[in-house]
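# Here is the input, now give the coordinates:
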Amino acid sequence: MHIIILLLVLTNVVASHSSISIIKTLPGFPGNLPFKLETGYIGVGDLDNEQLFYYFIESERSPEDDPLMLWLIGGPGCSALSALVYEIGPLSFNYKKSRDFPTFVLNPYSWTKVANIIFLDAPVGSGFSYAKSWQGFNMTDTISAAQTYSFLRKWLSNHPKFLKNQLYIAGDSYSGKIVPMIVQEISDGIDARIEPIMNLKGYVLGNPVTDDNKDKNSRIQFAYLKALITHEIYESAKTYCKGEYTNVDPNNGLCKLYLQNVTECTQNLDIANILEPGCSMYASPKPKLLTWDRSILMEQDFPDFLLSPAQPPASWCRVYNYYYSYEWANDKTVQRALGVREGTIKDWARCNQSILYTEDVPSSLYYHRNLIKRGYRVLIYSGDLDMAVPYVGTETWIKSLNLTVESGWQPWSVEGQVAGYWMQYAEGIYSLTYATGGGHTAPEYKPKECLAMISRWLALYPL
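So this is what the prediction gives:
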């Protein structure tokens, strides 16, 4: 009797540790999925209090030979489903035929053509990830990185056949801070011989937040280089603000005056891609904000504030595409199909604006510098039309690493058309490839080009 009770207890412990579902069909997609999709939860933290939800899609080419990629999205607080259906996953919403309920088409430019990808809802509060107690929802950069490392260790223990695959940690936007921290954790774990030993080869960052203040400060220079403001406005702002545009001295009247000019010139643009329509998600127009302080910069980062939006308006704007994910992911039939635990979340949001998150690491530059001696391969790409995390700020911190230029600035092309520009740095066996093209984030705007980019880079070819 005691043995039976013990076995039941152990079974419950294992169940709380992780759960796995193999998904063969999904609402909105006709027939069986033509790729292998697995979803599940893995518990992390004390007593597995935090339950991280993931989508795993095997490579459509050769799961045994292709790299394994852990993909994190930004926010913090955005769902991995957003990356899966809007950026690099094998499914896209069928915007032309989704009338009564969102339907899918296959994405011919999915990165699962060349890699096995784990799309992770992290940190807790993102997507379908949840905590068993309210304390678990209090997140920081440091806790998020540590829990993601714990997740990956447990996931690989549950999937030992992927231990031999080359491993890359990847992500975009705010995960530009978190990914280098996770890579550091993995590297330290390898040195300490912590099981399972991971075959880590490098990391990939798209449109990456690196130093929040410096990234946002670079928006003024970006605006000038893109002819959004005049030379006089740029030089005056630079002179009177002394290069500090996000934490402005309230008594510096001249600085505030020129930043007001900048705001008037840029506030109606789509910050994710300055050439696309700027759209409001609100029923009535918001009042014009004529300051260039931190609040206006933060408010533009994620325009889709509404948790349960109505049908998208007739006139097109890219942010209206996000309506489909709200309708689909909040459907109970969909959640049952995905293996989502009933009652664990109230409303799914593409980006959870109410997440309890403290940014305790102001810059990830320290981790980039520290990882150079590890000899990893690094790919960093920026959207050259992205004003949220401008390429000029990214270029500046890459140059501060003082690496040797191995291949100079040059165009890279897809089907005979220039897709962007790239260069390569090196330091011993460490290499860093930097590329440009698209908006925020690049694969959403340039899917074909970004698949070519990652395919070439993973195959060790020049872009």
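# alpha carbons only for contacts and neighbour counts from here, please
Noted.
# and residue 287, how many neighbours?
Per other Cα atoms under 10 Å, the neighbour tally for residue 287 reads 6.
# for comparison, sequence B:
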Amino acid sequence: MYPRLIWLKCATLLLLVFCWKALSHNVVETLPGFPGKLPFRLETGYIGVGESEEVQLFYYFIESERNPKDDPLLIWLTGGPGCSGLSALIYEMGPFTIDYANSSGSLPALVYNPYSWTKVANIIYIDQPAGSGYSYAKTWEAYNTNDTLSAAYTYEFLRKWLIYHPQYLESPLYIGGESYCGLVVPLVVNNIYNAIEAGSQPPLNMKGYVQGNPATNKYWDTNEKIPYAHRMGLLSDSLFKSVKESCKGNYVHADPNNVPCQKNLERVAECLDKIPTHNILEPWCSLMSNKRDLLSWDSSFEEETKDLLLSMNPSKTSWCRPDNYLYSYIWANDISVQKALHVSEGTIKEWLRCNMSMHYRPGKQHGCYMFDVQSTVEYHRNFTHKHCRALIFSGDHDMVVPHTSTEGWIDSLNLTVQSDWKPWFVEGQVAGYTEQYSHNDYQLTYATVKGAGHTAPEYKPLQCFAMIERWFSELPL
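As a prediction, this is how the structure comes out:
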């Protein structure tokens, strides 16, 4: 008998007696704004984690629309830190999105997303840590967290979720995330491998991880912004040469007494002042902060609030991406929506797409979040000794985490190149470029997504769906 089946039989009584208190979950059949019954299975709920389960993590689980029994299980962590899983669900790869053409200032209309990743996978979108989305803590002290604790709670959440959903214990398990969670996902993956080696129960069917435009080394990712800007034609050859020589290639920790370097950095800042870092091709919006520090983790897209978005000039003719985000604030804060999702009444003051009190600023603590991990490159290096698959993808017009920085740390792993850099195609068009690596039982697929920004599926949904479908099927991109 398979070990997981043995464990399931032995744990059934324990589950019934001890575990029911920690779980609150409901099947959602209709949603305000969506016409008729949902054409997919949606479950929402809370799972308590931490000491005395004081932290209550909210989740959305969407069953695979193809073959739930055989398709993989993917848990997805949105970036920030402090961004809601609903943001990824609505704007990136979930089965419903905003119907912009038929939405007004009242409750937004929803429409089915034909490029949802739930067509090929069972997906858990989680609001983590507490203070993100609908997740909350029962005490103020329990809101205090950091990268390491956030990862530990996510692992605890996943373990408990699988105890309550034993039918998915045999499903191939993948951990996914984007942006800042590039620093958290490897910690979760490492926790899982450590638990497997220690014989922890239940045994997880761990297969690998997926990361999009992932923050991996805070210094490398930030320092690479200036070389990337030059590579993309935003800085002249002469200016880049001058700033590189005067700052000795160290832009993040430049000597404040180095006058030539500081003057060149001022010229760089002037050139990039009105360039949206999340996608350098998109228009600059008045909503975005004019006081940016380019050489820090960029937050210009997460600074919006519902009130700020509502205050924007309604007669303006130019579109900017935060216009899309207003709809999620209206929808997720609607009482009828929260009732439909079975959000516990009175647990949050207001739903925020991204909770800025937890947002990253180098060397500073914001609110209750401490940034205790600077790099996860060594975690990736350790995974090369596991039986593991990895997919790393980058929107190539993102200047928050430039694809060149990601390619740099991948190269540092010293893997064997299995398939050299080449284009991959969707509907006969170049969708990006890809390279495949291996080391014993470890396989890494790297892909750029042509024209995409920081959250690649938001910008190129068709291409990213084709990418994940092929990768899950273990086919070349």
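# how about residue 330 of structure 1, what's its match in structure 2?
For residue 330 of structure 1, the aligned position in structure 2 is residue 333, judged by TM-score structural alignment.
# Give me the nearest residue to that match, chain neighbours excluded.
residue 351 (5.8 Å; Cα to Cα, 6 or more residues apart in numbering).
# Do I have it right that the one you found meets residue 331?
No - at 9.7 Å, residue 351 of structure 2 does not count as touching residue 331 under the criterion of Cα atoms under 8 Å.
# hmm, back to that, what residues are up against the corresponding residue of structure 1 for the residue nearest to residue 333 of structure 2?
Under the alignment (TM-score structural alignment), residue 351 of structure 2 pairs with residue 348 of structure 1. By Cα atoms under 8 Å, 6 or more residues apart in numbering, residue 348 of structure 1 lies in contact with 127, 128, 307, 326, 329, 330.
# Identify the residues contacting the helix or strand containing residue 263 of structure 1?
Assessed by DSSP states H and E, residue 263 of structure 1 sits inside helix 253-266. Contacts to helix 253-266 of structure 1, defined as Cα under 8 Å, 6+ apart, come from residues 220, 223, 228-229, 233, 236-237, 240-241, 245, 248, 250, 289-292.
# again, but for stretch 338-345 of structure 1
21, 23, 26, 39, 40, 128, 130, 335, 336.
# what does stretch 316-329 of structure 1 give?
Contacts of stretch 316-329 of structure 1 (Cα under 8 Å, 6+ apart): 82, 93, 95, 101-102, 276-279, 303-304, 307-313, 334-335, 348-350.
# Quick check: the match of residue 330 of structure 1 touching residue 353?
No - with contact defined as Cα under 8 Å, residue 333 of structure 2 does not count as touching residue 353 (10.5 Å).
# Looking at structure 1, name the residue matched to residue 262 of structure 2.
In structure 1, residue 262 of structure 2 lands on residue 256 (TM-score structural alignment).
# how many neighbours does its match have?
Each residue near residue 256 of structure 1 was counted by other Cα under 10 Å, and the total is 22.
# The one 4 residues further on now?
Residue 260 of structure 1 sits with 18 neighbouring residues when counted by other Cα under 10 Å.
# can you check residue 130 of structure 1 too?
Using other Cα under 10 Å: residue 130 of structure 1 sits among 25 other residues.
# pretty sure it contacts residue 51?
Yes - checked against Cα under 8 Å, the pair residue 130 of structure 1 and residue 51 is within contact range at 5.4 Å.
# any common contacting residues for these two?
Common neighbours of residue 130 of structure 1 and residue 51 (Cα under 8 Å, 6+ apart) are residue 124.
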